[in-house]
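S.K.: prediction below, plus the sequence it came from.
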Amino acid sequence: MSDELKRGLEGVLVAESELSHVDGEVGTLVYRGYDIEELARDASYEEVLYLLWYGSLPTREELESFATSLADERDVDEDVLATVRTLADAGERPMAALRTATSMLSAYDDGAEVEGREGTLEQGARITAKIPTVLAAFERARQGQPPIDPDPELSHAGNFLYMLTGVEPDEVSEETFDEALTLHADHGLNASTFTAMVIGSTMADVYSGVTGGIGALSGSLHGGANQDVMELLYEIHESDKDPVEWVKDAREAGRRVPGFGHRVYKVKDPRARILQERLRDLAAASGDDTWLQYTTAIEEYLTEEGLVEKGIAPNVDFYSGSVYDSMGIPMDLYTPIFAMSRVGGWVAHVAEYQADNRLIRPRARYTGPDSAEFVPIDER
């Protein structure tokens, strides 16, 4: 057994997976062999869920049945919604509220005792269907508005936007949001996916795994960079300075530009390329290309400065925030929306790992004292 220390488990292989593969050197991402650009362009989020959970793209009949069964699970018990309102009134952070509500969902799951892969996927489908309802209800509660019942006739993406705003989204917004969900659905053994998988390895239920995944995703080093990007863009906008000049000054002052650099990608994140094009579509539809101009100019400048050559390239967060902002979504909902998408990957990884399960139990190198003399409490 090797005693080599690998901080952060960097480069350590802990499992085999058929779900997704990231090639950071060339900038590709595939789900079960399908390129992410093709899936984002031609498949719905529901199709991607089916692919991740069941191993193949669905036929039209399979998709209709799957999408219908998912839509039928969108309703959330009133007790959970009451808790969501309480959390909103208390000023709770959206990710913390989502974590609490997701854990609470298991109390109202009549099928929560189903075992094996089938039970994991059934529970996972219910969680995946209900998280958008919880999140939309939380935001509306913060605005002093009642929740909007889910519409089973709308897609997963379209229904969330409808529940959030009370208005059915236009085609560009729905397609863009659907693509964003697809792009964030899975990404290898990132921190939140690994967390869910570790919990799953104890044979805990998928509610526990997803709740743990949400907790891991809430950390500033994992899920919040898209909000950081938008805060930066608004800061630039309010300064009335040219975005490139602003970034030059910020870098000289020692500030880091969020949305650049990734633990795996050494070139531009393929998801960033896709969202940049969707930002173009949104800008064209609205007539406001401010964020497109800012992000494109900043990327071109930092590329000319050699950051990309050094392996510090735009990641998915650099464009996802401006895409969400263009649809009127509040900044502190960006990471919960990430969770709303990534739950599909968490469920898939838990189901896959549990099929050939081994408890994940690494070691730590002990660095404490070799011996210590115990002193009775009255003599200390």
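M.R.: All right, it came through fine.

S.K.: C-alpha from now on. contacts and neighbour counts both.
M.R.: OK.

S.K.: mind listing what R60 touches?
M.R.: Not one residue lies near R60 by Cα atoms under 8 Å, 6 or more residues apart in numbering.

S.K.: do R256 as well
M.R.: R256 touches A250, counting by Cα under 8 Å, 6+ apart.

S.K.: you'd agree it is in a helix?
M.R.: No: secondary structure of R256 (DSSP: H, G, I helix; E, B strand; the rest coil): coil, not part of a helix.

S.K.: for it, give its distance to A129.
M.R.: 37 Å (Cα to Cα, to the nearest Å).

S.K.: and what of N357?
M.R.: Counting by Cα to Cα - N357 and A129 are separated by 26 Å.

S.K.: count of neighbours near the nearest residue to A283 once chain neighbours are set aside?
M.R.: Excluding the flanking residues, the one nearest A283 by Cα to Cα, 6 or more residues apart in numbering is D289, at 4.7 Å. Neighbours of D289 under the rule other Cα atoms under 10 Å: 16.

S.K.: likewise for the one 10 residues further on?
M.R.: When neighbours are defined as other Cα under 10 Å, E299 has 19 of them.

S.K.: report the next helix or strand after the helix or strand containing it in sequence order.
M.R.: Using DSSP states H and E, E299 sits in helix 290-304. Sequence-wise, the next helix or strand downstream of helix 290-304 (DSSP H and E) is helix 316-326.

S.K.: check it against this one:
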Amino acid sequence: MTDDLNRGLEGVLVAESELSFIDGDEGRLVYRGYTIEDLAEGASYEEVVYLLWHGELPTASELEEFSAAMAAERSLNDDLLRTVESLADADEDPMAALRTVVSQLSADDDEAVFDADAVTDREANIRKATRLTAKIPTAIAAFTRLRNGDDPVEPREDLSHAANFLYMLNDDEPDEVLAEVFDQALVLHADHGLNASTFSASVTASTLSDLYSAVTSAVGTLAGSLHGGANKNVMRMLIEVDESGMDPTEWVKEALDEGRRVAGFGHRVYNVKDPRAKILGEQSESLAEAAGNMKWYDCSVAIEEYMQAEKGLAPNVDFYSASTYYQMGIPIDIYTAIFAMSRVAGWTAHVLEQYEDNRLIRPRARYIGPRDLTFVPVDER
């Protein structure tokens, strides 16, 4: 045992994984041997989910069967829809609502067990992961529509995972370009090493708690502004810059002088530009050009150039996902829920891996409090 202190477990190796590899100095992200650039360009989200869960890309027939199985699990039962409606009526935060929904999903799953032997059943867990991955988008779309006074839209099994979500959100089948851009965003967010939410899922699973508990832990962790919640802050910042009427670089300079944090920059792992930010930046530019409105993209580029030149900080995935989603008409406060909608693939893949070679995750803290105090009875204090 070492007495070295690593705050935030920075740089501490706690597990071995075959799922994703990050080279922070070179700006590389790899899922099971495939670069994120190749997967974003050539693979659908469904293919990436299959890759993470099964260790290899599916054949055409395997993909068809897998996609159909996931599409068949999209619908929510009446009890769950009533819960979603009550959360929408209460104007609950979308991530808090999602946390509740994920927890309740276990009540409707006959395979959601806590028996120490059954909880690690790989095939059963893949079926549970399929249900979670399929139903989370339906819950997010239904919640968003209900709070706006609209009826939920029943999912369709003939649409892709990405296209179906946009259809349920807007009650309108998306065009091919929007569906492709959104699918690519889901691919980019599907996994990212042992990040905070994935680690929290692994910690929960290491106790031999069930998959639903692990994903509930992950959702709660992702909600924080230093993790998944950062993408909302980026778009709110861009809107503030626009409404100020100031030049973006002058706004950033003033914000930094005031001690404010510029959202979407810096990363615990990457020392260079996040490779996912490069791809999403290109998508943001394409959407802007198609809409004939470069405002959000140009503002983002100006801020990126200033932060890189003056502070040596490069953007992370949140920086360009914000303007990409905004240009697609997606409400700002569900950005993090969409992150969860994608990352559930990685969370469940890591939980499957944890169960395969499990050891209870139990770090220690260095005690720095008082010692050798003398106890005084309450009537003498």
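M.R.: In hand now; what should we look at? Please read all numbers here as calculations on a predicted model, not as lab measurements.

S.K.: coming back round to it: between N357 and A129 of the first structure, tell me which one has more neighbours.
M.R.: Per other Cα under 10 Å, whichever of N357 of the first structure and A129 has more neighbours is A129, with 23 against 14.

S.K.: which position in the second structure aligns with the more buried one?
M.R.: In the second structure, the residue matched to A129 of the first structure (TM-score structural alignment) is A134.

S.K.: does that match touch R74 like I think?
M.R.: Yes: A134 of the second structure lies in contact with R74 (Cα atoms under 8 Å); the separation is 4.8 Å.

S.K.: mind checking how far T68 of the first structure is from A351 of the first structure?
M.R.: Counting by Cα to Cα - T68 of the first structure and A351 of the first structure are separated by 22 Å.

S.K.: more crowded one of the two?
M.R.: Neighbour count, other Cα under 10 Å: between T68 of the first structure and A351, A351 has more, with 24 against 15.

S.K.: what's the closest non-adjacent residue to that one?
M.R.: Nearest non-adjacent residue to A351 of the first structure (Cα to Cα, 6+ apart): R117, at 5.6 Å.

S.K.: quick one: neighbours of the alignment partner in the second structure of that neighbour, just the number.
M.R.: Aligned counterpart of R117 of the first structure in the second structure: R122 (TM-score structural alignment). Counted with other Cα under 10 Å, the neighbours of R122 of the second structure add up to 15.

S.K.: so R122 of the second structure versus Y212 of the second structure, what's the distance?
M.R.: Distance from R122 of the second structure to Y212 of the second structure, by Cα to Cα: 14 Å.

S.K.: try S284 of the second structure
M.R.: In terms of Cα to Cα, S284 of the second structure sits 34 Å off from Y212 of the second structure.

S.K.: which bit of the second structure covers the helix holding E299 of the first structure?
M.R.: Following TM-score structural alignment, the aligned partner range for helix 290-304 of the first structure in the second structure is 295-309.

S.K.: how close does that stretch sit to the first structure?
M.R.: Its aligned residues in the first structure lie a mean 1.6 Å from stretch 295-309 of the second structure after superposition (mean Cα distance after the TM-score superposition for the first structure).

S.K.: what sits up against that stretch?
M.R.: Defining contact as Cα under 8 Å, 6+ apart, one finds that stretch 295-309 of the second structure is touched by 238, 248-249, 252, 281, 284-285, 288, 313-315, 319-320, 323.

S.K.: got it, and stretch 224-235 of the second structure?
M.R.: 196, 221-223, 262-264, 318-319, 321-323, 326, 332-333, 335-336, 339.

S.K.: repeat that for stretch 71-84 of the second structure.
M.R.: 97, 101, 104-105, 130-131, 134-135, 138-139, 142-143, 154-158, 161.

S.K.: which residue numbers in the first structure does that stretch align to?
M.R.: Stretch 71-84 of the second structure covers residues 71-84 of the first structure once aligned (TM-score structural alignment).

S.K.: what about the matching stretch, how long is it end to end?
M.R.: 21 Å.

S.K.: with stretch 322-333 of the first structure instead?
M.R.: 13 Å.

S.K.: equivalent analysis for stretch 321-336 of the first structure, please.
M.R.: Chord length of stretch 321-336 of the first structure, first to last residue, is 12 Å (Cα to Cα).

S.K.: which of the residues in that stretch are buried?
M.R.: Within stretch 321-336 of the first structure, the residues that qualify as buried are 321-324, 326-327, 329, 331-336, counting by 16 or more other Cα atoms under 10 Å.

S.K.: likewise for stretch 164-182 of the first structure?
M.R.: 164-165, 168-169, 173-182.

S.K.: tell me the two of the residues you listed that are most distant?
M.R.: T165 and T182 (21.5 Å; Cα to Cα).

S.K.: quickly find the element holding the residue nearest the centre of the second structure.
M.R.: In the second structure, the centroid-proximal residue (Cα atoms, centre = their mean) is F339; its distance is 3.1 Å. F339 of the second structure belongs to helix 335-356 when assigned by DSSP H and E.

S.K.: comparing that helix with the first structure, how large is the average distance?
M.R.: Mean deviation for helix 335-356 of the second structure: 0.5 Å (mean Cα distance after the TM-score superposition for the first structure).

S.K.: any idea of the angle that helix forms with helix 317-327?
M.R.: 130 degrees (axes from the mean of the first three to the mean of the last three Cα atoms, to 10 degrees).

S.K.: just checking, next helix/strand downstream of the longest helix along the first structure?
M.R.: If you go by DSSP state H, the first structure has its longest helix at helix 116-142. Next helix or strand after helix 116-142 of the first structure toward the C-terminus (DSSP H and E): helix 156-165.

S.K.: what does the next helix or strand after that following helix contact?
M.R.: Going down the chain from helix 156-165 of the first structure, the next helix or strand is helix 171-183, by DSSP H and E. Contact partners of helix 171-183 of the first structure, identified using Cα under 8 Å, 6+ apart, comprise 36, 39-41, 44-45, 48, 156-158, 161, 271, 275, 278, 281-282, 285, 320, 327, 338, 340-342.
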